[in-house]
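Student: Sequence first, predicted model second:
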Amino acid sequence: MTLVVSEEVREAVAAGRPVVALESTIIAHGLPRPRNLRVALELEEAVRQEGAVPATIAVLDGRPRVGLDKGQVERIANEEGIRKLGHRDLALAAASGASGATTVSATALLAARAGIRVFATGGLGGVHRQWTVTQDESADLGLLARTRITVVCAGVKSILDVPATLQRLETLGVAVAGYGTDRFPGFYLSDSGHPVDWTLDSPRQVAEVMRAQDALRLPESALVVANPVPEDEQLDPELHARVLADALRACEAAGITGQAVTPFLLDHLVRHTEGASLSANLAAVRGNVRLAARIAAAWAGA
């Protein structure tokens, strides 16, 4: 599997300039057309406005790419048959010549392989509800336990088992810090209802933790920077609780299981909040991208 790094990203990494990795699943599978393309280009521009280089990651025709040009972003946004690729799928996609959008786990892995240290996303995957029955846990967690990258996210998706996910991250040795908060955010919500042990208040503090990870020669695990969506842009908590409860009942009644659960629940939330959950999702992603670029600049010493 040959990793193709764009000239802009390769030169920025070699020169020690700030670079931010961006996943492509939100482009191909997270947003409707044509809004998905507009958002993809907007997020790249937000990284540039903060003085960093965006590195959107995807697999095209079997070739993993770190840093896409506009035409390649348009392919991910508009082409039929774009697969959703976790890190386990990369070799299969490469060997078969498939094209796919990368999830958190695949993006983090490819970014680290390209020498990128900072990655912005919306929300992490985690431990699913009724884990004791389903044994359903996102591949994100295990990959982050063995990949040295800083992930700026809005916590984990609120459809998951948040306390179990936090416990799992602790067990795996993945460092978690709230950004400007001692509460763990819940993706659509500023506060999931659960605390975090550590708080970081500036990009420089985050960069200092990253440097300490290296100086102490700690295991190659990630740093999760949990950045809450602003309260005035979050999904109304009462609406969220009511619609999520309805979604969980509908999911069980329909017999939905496995990988189909998450898209079913997220689609239910979008439809039954009249798009408010999608607006909160985008507000979170925009904030995470901007913060990630500032962290990358602090890491680069800018």
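Tutor: That came through, no problem.

Student: CA only for contacts and neighbour counts going forward, please
Tutor: OK.

Student: can you pull the contacts of the spatially most central residue of the chain?
Tutor: Taking CA atoms, centre = their mean as the criterion, Thr121 is the residue nearest the geometric centre of the chain, at 2.8 Å. By CA atoms under 8 Å, 6 or more residues apart in numbering, the contact set of Thr121 is Leu22, Glu23, Val104, Val151, Val152, Cys153, Ala154, Val285, Asn288, Val289.

Student: take the one below as the second:
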Amino acid sequence: MNAYLDIHPEVKAALEANQPVVALESTIISHGMPYPDNVTTALKVEETIRENGAIPATIAIIGGRLKVGLTHEEIEYLGKTGLAITKTSRRDMPVIISKKMDGATTVATTMMIAAMAGVKVFATGGIGGVHRGAETTFDISADLQELANTDVAVVCAGCKSILDIGLTLEYLETNGVPVIGYQTKVMPAFYNRESDFGVDYQLDTAEEIAGAMKAKWEMNLKGGMVVANPIPEQFSMSRDLIDPAIEQALRELDEQGVKGKESTPFLLSRVKELTGGDSLESNIELVLNNARLGAAIAKSYCAA
């Protein structure tokens, strides 16, 4: 057992009994939206996973401990503390742990800690990727390298639409990461059901996806899998609305010199403001949708 790892008793019992568990990230709590909406949403996502037959395991770093499964009090703490908690990717972990700090886990670190605990399915909003203009900035999310190396399937609504979707898919292909479209041949664009790019394969059931996961890892093909799950149609935002908001946010990012780990929170916050809050509602609904699919995949994987 990892000396820094604390697995919630309910999660540990489920893993030992081969029952389905779905990992959840904590950056969406501390950095994704204001209090108390962040806590309400986090608890609703956990409840959705339970309603669909799996155990939720929200992941965070608290007091230098890697937490797999949080109490309501710990989720409340993350929500209230908010931006004061360090957004933690792979590079940050040695210092965060050694100094016994708190950390909100990104997609990359959630995957890492889930894998340490033996959790194979992770539901989130959208993965990070290659940022627009990366040919000069080299701004590429650590999420992509984690997907290349860590055996966890990530259920998402595609990569965040503020990113370069085409280059993100090229990067994943180079690193051997399958991009599976759930009931779609088209890569979803987070707030929107469609982009101009295709996925590697369309699979139409949770059982098919679980079968692909099992085959991949039984052949010792290292790395994760992206399960791209389009946002429900009634919550999909018009590209005529969302695309100009993204373009304006990107211009402001450049003008204000925002870089590195602050880029994505800045862009998502500005897009929310520019769309009058509509993007926040869409964001919440796509996470709930991914939680439902994540639970179904986890159940199928345990039964495979």
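Tutor: Happy to help now that I have it. The model shown is predicted, which means the values in this text are computed figures rather than measured ones.

Student: Overlay them and tell me the TM-score.
Tutor: The TM-score (TM-score structural alignment, normalised by the length of the first structure) is 0.97; 301 aligned residues with a CA RMSD of 1.2 Å.

Student: So which of the contacts of Thr121 of the first structure are in strands?
Tutor: Residues of the contacts of Thr121 of the first structure located in strands (DSSP state E): Leu22, Val151, Val152, Cys153.

Student: what ranges do the strands span in the stretch 1-150 of the first structure?
Tutor: For the stretch 1-150 of the first structure, the strands defined by DSSP state E, counting those that start in this stretch occupy 4-5, 19-22, 53-60, 63-66, 83-85, 100-102, 118-120, 150-153.

Student: Same list, those strands, but as TSV with mean neighbour count and distance to Glu74 of the first structure please.
Tutor: Output for the strands of the stretch 1-150 of the first structure, formatted as TSV (neighbours: other CA atoms under 10 Å; distance: least, CA to CA, whole Å):
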stretch	mean neighbour count	distance to Glu74 of the first structure
strand 4-5	18	18
strand 19-22	31	15
strand 53-60	26	12
strand 63-66	24	14
strand 83-85	20	15
strand 100-102	28	12
strand 118-120	29	20
strand 150-153	29	24
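
Student: which residues of the second structure fall in helices?
Tutor: Using DSSP state H, the helices found in the second structure span residues 9-16, 27-30, 37-51, 72-81, 93-98, 107-117, 134-137, 142-149, 165-174, 206-218, 239-256, 263-274, 278-303.

Student: Return the most buried member of those.
Tutor: helix 27-30 (a mean of 27; mean count of other CA atoms under 10 Å).

Student: In the first structure, what stretch matches that helix?
Tutor: The aligned range for helix 27-30 of the second structure in the first structure is 25-28, by TM-score structural alignment.

Student: Can you tell me what Leu269 of the first structure aligns to in the second structure?
Tutor: Looks like Leu269 of the first structure aligns to Val271 there (TM-score structural alignment).

Student: quick revisit: list just the nearest of the contacts of Thr121 of the first structure to Leu169 of the first structure.
Tutor: Using CA to CA, Val151 is the member of the contacts of Thr121 of the first structure that lies nearest Leu169 of the first structure, at 13.1 Å.

Student: Please look at the closest one and Gly122 and confirm they touch.
Tutor: No. Counting by CA atoms under 8 Å, Val151 of the first structure sits too far from Gly122 to count as a contact (9.8 Å).

Student: Could you check which residue of the first structure pairs with Glu218 of the second structure?
Tutor: Glu218 of the second structure maps onto Ala215 in the first structure, by TM-score structural alignment.

Student: picking that back up, include distance to Ser99 of the first structure when you put the ones in strands among the contacts of Thr121 of the first structure into TSV, please.
Tutor: Converted to TSV, these look like this (distance: CA to CA, whole Å):
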residue	distance to Ser99 of the first structure
Leu22	17
Val151	24
Val152	26
Cys153	25
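
Student: From Glu79 of the first structure, how far off is the residue of the first structure most remote from its centre?
Tutor: Residue farthest from the centre of the first structure, counting by CA atoms, centre = their mean, is Ala253 at 29.6 Å. Note on Ala253 of the first structure: its distance to Glu79 of the first structure, by CA to CA, to the nearest Å, is 33 Å.

Student: circling back: next, the contact list for the residue farthest from the centre of the first structure, please.
Tutor: No contacts exist for Ala253 of the first structure under CA under 8 Å, 6+ apart.

Student: Map it across to the second structure for me.
Tutor: Checking TM-score structural alignment: Ala253 of the first structure goes with Glu255.

Student: Return the distance of that match relative to Gly133 of the second structure.
Tutor: Taking CA to CA, one finds Glu255 of the second structure at 14 Å from Gly133 of the second structure.

Student: ditto for Gly32 of the second structure
Tutor: 24 Å.

Student: between these two, who's got more neighbours?
Tutor: Gly32 (20 against 12; other CA atoms under 10 Å).

Student: mind listing what that one touches?
Tutor: By CA under 8 Å, 6+ apart, the residues touching Gly32 of the second structure are Asn38, Pro265.
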